[in-house]
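Engineer: Here is a sequence together with a model predicted from it:
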Amino acid sequence: MTIESVRQFFAEHAPDLDIIELAQSTATVALAAEAHGVAPGQIAKTLSLRAGETAVLVVARGDARLDNRKLRQVFGSRTKMLPADEVADLTGHPVGGVCPFGLARPLPVYCDVSLRDFDIVMPAAGSIHSAVRITPERLALLTGAFWVDVCQAAVPAGG
């Protein structure tokens, strides 16, 4: 799995998209933003959660924080982060490289409206050294994602 499954996914569904591979790690929002020369918010982080009995992926802007009340409203139950070994098993991607593309198992994908703050976002691409430049709308379309509002309001820079 990992980056190869993402390559295969793009070959089948979006052959015009190129995976960007870097020598340095982009496993955290801060590292990825610095490596790609973008704002931390443009890094589209993919969070693996358990909502009730269901594992789900939530893709949000990199500097956003989840809002527990909003999560409960959307999913109808408490949510919790999945442990790293379960994330790798369900997605086929290592923590730091998790993305909604080329998944090991089909999972529901939700895109937080915070992504729409940017014309281009950069989710990982199956490894801690890879990413892809994509519009939020295309990301949602390619993954069959549902748009949700599950993050706290963004704090303006310097505020």
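Structural biologist: Now that the structure is in, tell me what you want to look at.
Engineer: C-alpha from now on. contacts and neighbour counts both.
Structural biologist: OK.
Engineer: State the helix or strand in which residue 104 lies.
Structural biologist: For residue 104, there is no enclosing helix or strand under DSSP states H and E.
Engineer: For this structure, which segments count as helices?
Structural biologist: Along the chain, counting by DSSP state H, helices occupy 3-13, 29-36, 68-75, 84-91, 136-143.
Engineer: Make JSON lines from these and add distance to residue 57 and mean neighbour count to it.
Structural biologist: Output for the helices of the chain, formatted as JSON lines (distance: least, Cα to Cα, whole Å; neighbours: other Cα atoms under 10 Å):
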{"stretch": "helix 3-13", "distance to residue 57": "16", "mean neighbour count": "17"}
{"stretch": "helix 29-36", "distance to residue 57": "17", "mean neighbour count": "18"}
{"stretch": "helix 68-75", "distance to residue 57": "12", "mean neighbour count": "15"}
{"stretch": "helix 84-91", "distance to residue 57": "9", "mean neighbour count": "16"}
{"stretch": "helix 136-143", "distance to residue 57": "11", "mean neighbour count": "17"}
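Engineer: adding another structure so you can compare the two:
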Amino acid sequence: MSLESVQAFLAVHAPDLPIIDQGASTATVALAAEVLGVAEGQIAKTLAVKVGDERFLIVMAGDARLDNRKTKDSFGARPRMLPAEEVFELTSHPIGGVCPFGLAQPMKVCCDVSLKAFDEVYPAAGSRTASVRLTPARLAALVDAPWVDVSQPQIVTVE
């Protein structure tokens, strides 16, 4: 049902965006980046969190990590990751294929500013082998997501 719900969502809201089915697992950021031939940061990972009583999705760069202080400052409390069963119930997507498209239930979606470092990003498409390629701005617009800054700053090392 999950891939189909994403296909149905895109058919209505973005018929020009094809789903890329790699035929290989993209269930982790590292696998997805390798299969797609892109940087890990370009994988737009979707985190399902609970802050207080509110459950919502945060889409961020694949190499970014949540900053608990920033999340608390932005949303009023520390985030808690949702268990896999609850994620599936709310989104209809399995872990490794979670994305903000074609959700089983309406949910708030936020996009982290870490995505803006890339011209194109690759969120999953409701399955562990499928994704979509689009700009961060279009991703946010498609799901009516506000931009938030809840990721840890990237540490750049010079060799």
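Structural biologist: Thanks, I have it. All values derive from a computational prediction rather than experimental measurement.
Engineer: Drop the TM-score for these two in here.
Structural biologist: Laid over one another, the chains give 0.98 as their TM-score (TM-score structural alignment, normalised by the length of structure 1), with 159 aligned residues with a Cα RMSD of 1.0 Å.
Engineer: Take the helices of structure 1 and lay them out in a markdown table including distance to residue 116 of structure 1.
Structural biologist: A markdown table is the format used below for these (distance: least, Cα to Cα, whole Å):
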| stretch | distance to residue 116 of structure 1 |
| --- | --- |
| helix 3-13 | 22 |
| helix 29-36 | 17 |
| helix 68-75 | 18 |
| helix 84-91 | 24 |
| helix 136-143 | 6 |
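Engineer: what about those, which gets the closest to residue 112 of structure 1?
Structural biologist: With Cα to Cα as the measure, helix 136-143 is the member of those nearest residue 112 of structure 1 (9.6 Å).
Engineer: sorry, back to before: for residue 110 of structure 1, find the nearest of the helices of structure 1.
Structural biologist: helix 136-143 (7.9 Å).
Engineer: what residues does that closest one touch?
Structural biologist: For helix 136-143 of structure 1, the external contacting residues (Cα atoms under 8 Å, 6 or more residues apart in numbering) are 13-14, 100-101, 109-111, 115-116, 118-121, 145-147.
Engineer: Pick the one among those closest to residue 26 of structure 1.
Structural biologist: Among the contacts of helix 136-143 of structure 1, and counting by Cα to Cα, the member closest to residue 26 of structure 1 is residue 121, at 14.2 Å.
Engineer: Neighbours of the closest one, how many?
Structural biologist: Applying other Cα atoms under 10 Å, we find 27 residues neighbouring residue 121 of structure 1.
Engineer: how much space between residue 34 of structure 1 and residue 45 of structure 1?
Structural biologist: Distance of residue 34 of structure 1 to residue 45 of structure 1, given as Cα to Cα, to the nearest Å: 15 Å.
Engineer: again, but for residue 14 of structure 1
Structural biologist: To residue 45 of structure 1, residue 14 of structure 1 is 20 Å away according to Cα to Cα.
Engineer: Those two: which is more packed in?
Structural biologist: The neighbour comparison of residue 14 of structure 1 against residue 45 (other Cα under 10 Å) goes to residue 45, with 29 against 13.
Engineer: Pull the contacting residues for the more buried one.
Structural biologist: 29, 59, 60, 61, 62, 98, 99, 123, 124.
Engineer: mind checking how far the residue mapped onto it from structure 2 is from residue 144 of structure 2?
Structural biologist: Aligned counterpart of residue 45 of structure 1 in structure 2: residue 45 (TM-score structural alignment). As judged by Cα to Cα, residue 45 of structure 2 and residue 144 of structure 2 stand 17 Å apart.
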